[in-house]
Each structure stands twice: as C-alpha cells, then as structure tokens.
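Asks: This is the structure alone, sequence omitted:
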C-alpha cells in the first residue's frame, strides 16, 4: 500500500511541469476552432446556471432567498463547484483510455493522466471563480478574509476528483461499462446533492447521511466562505468524514494504478 502511494505521489510531483503543460495544451486544443476560445468554458456554465435560476429560483421558489441569501448568489456558489467536479469526473474516467496511443509509443507516466484532467478543469474553474466573485461584489457582497477559504475547498475538490478518477480510469480499462455507470451516476448526483435545493425540511437522520457526500462538503464550504463566514473548523466532524473518504479512495486508486501500471497497453 505504501509503495503504491509513494509511486503515484512521486510520479506526479516529478512530472508537475508536464501536467500543467498537457493541461494547457488540452484547453487550447479544445477551443482552437472557436473565436471566443476559452470563454466558452465559462459562458456555457453561466447559461446553464441562468436556466436553473429561472426554473428553480423564479419558478419553484418564486424568488425567495435562502437563509437571507439571494437565490441566484446561493445557486452560483453551488453550481460553480458542480461545473468543476462534474467534468473532472466524467473526463477522468477516460483519462487513460483516451491516451492509450501515447502510452504505446513511449514510456509515459500513466498515473499523471487523471491529475492532468483535474488540473485542466481547475484552471477553467479559477477563471469562472473570478467572474462569479466579481458578480457577488457587484450584487453587494462585502469582501471578507473568509472568501480565501475557497482555495482550501478547491484543493478538496481536486483531491476528491483525482482520487475518484484514478479508480474509475483503471476500472474503465477493463470494461467500458464503467464510463456509462459514472455518467448515469453524475446525472443522478446533480439532483440528489443539495445544490439546487435545501435539505432543511428533511429528517435529521437523512441530513446526516447526505452530509457524508464529499460533493456536499465542498459545495457547503464554498457557500460558507462567501456568505455565511463559517470557518473551516466550524464543521470538524464533516471535515473528518470527508478526508477519511478521500484518503480511502486515494489509497484504492493508487493501489490499482500501481498494480496495473505495466498492463494498460495490453488492455485495449
């Protein structure tokens, strides 16, 4: 177990420049045929957020605020997390299989591929965060030192996405059903995670179970940082549960990555 963790960590650290270089290339390649380029990575989520705000905020909630926070602001903070984590997980599943030709032609550090996908989405997410933060300021939010906690929760999102991507990307080499399962699960998570709605009317025992969802921890962390000004240590139990889950996932992903590192080429 320790050997596999050391292998993954050392390979990612020693290839950190390559990770950012590939992430940059992928972002540019994805938008090379578009005049607006990387702006579409921000415009698309904002268009979808506008739709959700109209349906859930104006239609269902009739414009009612959430805990004194305007629904649009509350929604923006949650959806920002979703538009980072969702593509990270979806692309993470195929992070190895999509680069199999490169792996065949040269000796390539395979364990950096899930990280590369997440870093790519994190760069786009940071651009989107800047825009959303400016929107918050324009709409009257008072800047606070608590806002910087978003960086911690961004790291949490990256840790969760990389750990899960390592597991799913390896399993996807055995059967492509993994990709279909992940896509179906992500569609479900979009609505069962309290991003578009609040769970204050749910029974307490159900709330405790739902708070074990790592995505909920990150979403709530963003909202705490922007609106509620709750410190990172204000929810110690949830933080412990989150990092226990992430650590378990990272160990499992590292073990799979290390065990099959020499067999990926033969799996296609």
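Replies: Nice, thanks for sending it over. Because the structure is a prediction, the values reported are computed rather than measured.

Asks: alpha carbons only for contacts and neighbour counts from here, please
Replies: Will do.

Asks: Could you measure from residue 164 over to residue 15?
Replies: 20 Å (Cα to Cα, to the nearest Å).

Asks: most centrally placed residue in the protein?
Replies: Computing the C-alpha centroid of the chain and ranking residues by Cα atoms, centre = their mean puts residue 85 first, at 2.0 Å.

Asks: centre of the chain versus the helix or strand where it lies, how much separation?
Replies: If you go by DSSP states H and E, residue 85 is part of helix 71-93. Between the centre of helix 71-93 and the centre of its chain there are 7 Å (Cα atoms, centre = their mean, to the nearest Å).

Asks: Counting by contacts, list what that helix packs against.
Replies: helix 40-52, helix 112-138, helix 150-174, helix 177-192, helix 214-223 (3 or more Cα pairs under 8 Å, 6 or more residues apart in numbering; DSSP states H and E).

Asks: if we go to 6 Å?
Replies: Where contact means 3 or more Cα pairs under 6 Å, 6 or more residues apart in numbering; DSSP states H and E, helix 71-93 is packed against helix 112-138, helix 150-174.

Asks: who's in contact with that helix?
Replies: With contacts defined as Cα atoms under 6 Å, 6 or more residues apart in numbering, helix 71-93 is touched by 65, 114, 118, 125, 161, 165, 168, 169, 195, 219, 223.

Asks: and the last one, how many neighbours?
Replies: What that stands for is residue 223. 21 (other Cα atoms under 10 Å).

Asks: which one is it nearest to, not counting chain neighbours?
Replies: residue 77 (6.0 Å; Cα to Cα, 6 or more residues apart in numbering).

Asks: And here is the other one:
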C-alpha cells in the first residue's frame, strides 16, 4: 500500500469514527406525545373531552375535545396527551346518552398498551354515570346528566414500556444510519478520484466561475427593456397568484398560529424557486455552452456551477424580499437567521450533484429536459409547499419527508418562523446529507464517465 492510499484510509477511519460517535451521542428520536384512542357508539351526537394531568385539578389547557358526529355509528376518537401523566378524565358528552366504548389504548410509535378496564367500573371514579357494564373489551355506559365523566389513574409502567420501546427503536435507527453512512463513505473512497478531481477543478477555477456567473446573469436578459428585472417578475407574480388563490380564494390559513399565510407560503416558495431555476439551467448548460465544451483546454465541469451561482444571485434578492415581508408583519432577523447560509448551501450541493448527472445525460438524451419539467411540477405539490404536511395522516407523513427538498423548505420556515436549529432535527439532517452526498458522488461518476464523448456528440 502506497503512502497516499494509507493516508486516505486513515482519514476515512477518522471520519467513520467521529461520525458514528456524533450520531450515537446526539441523534435521538424527538419526544413525541402519547396518543389515547378509543372507539365509540352513542345514540346522540355530542362532544367528548379528555382531561389529563398529574393530579385531579383539571384545567382546559390540558384537555382536548372531539366531536362524535353521527349517532349510532362507530367512530374512533384520538387524543394527544403528554408523556408520564398520572390521571385521565373521560368526559362523556353533555347530555343523557347510551354509549358503548371499546379498545381504549395508549399508543406511541407502533407500540400500544390497553388500559386496565377494571378501574373504569369503579363507582368512586365516576360522576353522573347511572350504569356501566363491562362486556369483554368494551363498556355499555348510561349517563344521566350534563357533565358525566370517569377518572382513570394511569399505571406508570405503561410509560416505562414506551420509554424502553423508544430507546430500542432509537438504537436500531442509529445503527442503521451508521451502517449507511459507513457504506457511503466506502463508495466515495473507491470512487474518490472522480469526486476529488471534480472538487479540485472547481477550486482552481473559482475566479473564472464567478466571472462567468456574473456574465451569464447579465446576458440572459440583455436586449430587453426591463433587463434583469424579468428574473424577479415571474417568481413574484407566481407568489402573488398562489397567495391570492389559497389565502384569499380558498381562505387557507397558516399552519403556524399567529403567522400570516403569505409569509408561511414564501418561506417554502423561495428555496423551491432557487432549486427549480438552478436545476433547469444547469441541466441545459452543456447545450447552451457547446462552443466551450468543444474546446479541449476548457474545464467543462465548471459550467453547471456557473449556472447555479447565476441562479443564486436571484435567490439572494428573494431572500431579501422575504426579510422585507417578514419585517412588515413583525418578524425580524434573529440569531436563527444565520441558518440561511446553511440551508442555501444544502440546496447548492444537492442541485450541483443532480445537475452533474442531468447535464451529462442531456447531451445524449434531450427528452430529459421535459422529464425534469414534469418532475418539478409534481415536486412543488408533493414537497409540500402550498399546504402543510400535517394534513396527511401521521402514519403516511414519512412519504412526504423522503424528498430532500422537504428538509430545506421546512428549514427556511424554521429559520424565519419556528426558530428551530437545524441540528435539532437530528435524523432529518443525517438523512438529507446521506441522500445529497450519494447524489453528488453518483453525479460526479456519471459526468466523468460521459465527459470524453461530449465534444463528439455536440
């Protein structure tokens, strides 16, 4: 083994060790609330409320109300409660009713614990309950007042089981993440020549990249009366149209309490516009600059990054526009604002990795441009940007989170609105960089493989 390979192995080993230590120390599942659910059939429509706390002094802040909408039809009511509470109070509507309740359980992730039903029939825990009869895993309950309820003392062991289950799932996820990252690093090492050669070319030509980017930005709208103003008109019009349709026409509200819908919408559209313009322009860069590609001495690997930097100029203006709109509504820059550099870098690296593959393939398969346009049309609705992922049932939200752009869009909103640091989203951050670095390595290999044939095809 020569000295160069030995140094690479040492560096790889250090990266693997450090990354694994960081993952096991800092990547933990978020403390999710517990779900309490039960099935109910009643002869009256009514409102059912659940109180929870560590004593029997009940307050509205620690309660949830759900409507039973259709009499004599079974419905499932699901409440979100805090972890490690001691008491529950089941309010059974506001009128005299005959009720059947079944399958009362606490759930966390995919683990469920059924409540001890013997407690439910204890008359010392009841108010305005005329009769309660247990039938297997269900109860037939007859109430006789406007405030009937049953108080239940939760077994602490249920929460201990949830904590143990959470730790098990957490450790499994950490092991899987470490294995994936280690395998990705091994692939990068094996194909390191393609990646490192590409990075070296970008470093050596940074001045040329900046000059070409400025020139590309200026010449794109040369000859028109408004010039570069056209770069901002279409995205602004798009934002206004979406805001009018969703915010005014459909009266959609912001998923974040106290945040105007237009500000929440812009937090998602601004990074998406950057991604969209950068990807489209970088994909077509080899065809647009074919006269440079044919030159033997020109480093064609810098062309995708030229297009992305050109799109970055527009993006920076829109970020400034977002600051202005946020300021109008009373949302001012904070210490979290520095994250914009990080999230913009995330988009930059991701789109660069993708565009190295797409711009190379585009030369041989020109239909790819149309495919990407369709992909972007679907992507803007699936990310999601105009609507909140919380509208999707919790069990299916992970599908939307598979898109790396979900991480960036929510990151911009975290920066301006939620005030959450990127490292607080442990697993989403790790997942994003696994996907992004994988795309970058794949894009670099495809680009190097096809590069010798560019001039011949063009």
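Replies: Looks like it arrived, so ask away. None of these values were measured; they are calculated from a predicted model.

Asks: If any of the contacts of helix 71-93 of the first structure are buried, put those into a PyMOL selection.
Replies: In PyMOL, this line selects whichever of the contacts of helix 71-93 of the first structure come out buried by 16 or more other Cα atoms under 10 Å:
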select buried, resi 114+118+125+161+165+168+169+195+219+223
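
Asks: which one of the contacts of helix 71-93 of the first structure is nearest residue 44 of the first structure?
Replies: The closest of the contacts of helix 71-93 of the first structure to residue 44 of the first structure turns out to be residue 125 (Cα to Cα; 12.4 Å).

Asks: Check the alignment and tell me where that closest one lands in the second structure.
Replies: Matched across to the second structure, residue 125 of the first structure falls on residue 315, judged by TM-score structural alignment.

Asks: Find the nearest non-adjacent residue to its match, please.
Replies: residue 274 (5.7 Å).

Asks: counterpart of that neighbour in the first structure?
Replies: In the first structure, the residue matched to residue 274 of the second structure (TM-score structural alignment) is residue 84.

Asks: now swap in residue 175 of the second structure and tell me
Replies: In the first structure, no residue is matched to residue 175 of the second structure (TM-score structural alignment).

Asks: Helices along the stretch 101-250 of the second structure, start to end?
Replies: Secondary structure of the stretch 101-250 of the second structure (DSSP state H, counting those that start in this stretch): helices at 156-190, 192-204, 206-219, 230-242.

Asks: Let's have those in a markdown table, adding distance to residue 369 of the second structure.
Replies: Formatted as a markdown table, those follow (distance: least, Cα to Cα, whole Å):
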| stretch | distance to residue 369 of the second structure |
| --- | --- |
| helix 156-190 | 28 |
| helix 192-204 | 24 |
| helix 206-219 | 20 |
| helix 230-242 | 20 |
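
Asks: among those, which is nearest residue 366 of the second structure?
Replies: Nearest of the helices of the stretch 101-250 of the second structure (Cα to Cα): helix 206-219, 22.1 Å.

Asks: Quick one: distance of the closest one to the chain centre.
Replies: 33 Å.

Asks: That helix to helix 192-204, inter-axis angle?
Replies: With axes from the mean of the first three to the mean of the last three Cα atoms, to 10 degrees applied, the angle from helix 206-219 of the second structure to helix 192-204 works out at 70 degrees.

Asks: In the first structure, what stretch matches helix 206-219 of the second structure?
Replies: The aligned range for helix 206-219 of the second structure is 16-29, by TM-score structural alignment.

Asks: Could you do stretch 14-30 of the second structure as well?
Replies: Under TM-score structural alignment, stretch 14-30 of the second structure corresponds to no residues of the first structure.

Asks: what about that stretch, distance to the chain center?
Replies: So, by Cα atoms, centre = their mean, the centroid of stretch 14-30 of the second structure is 21 Å from its chain's centroid.
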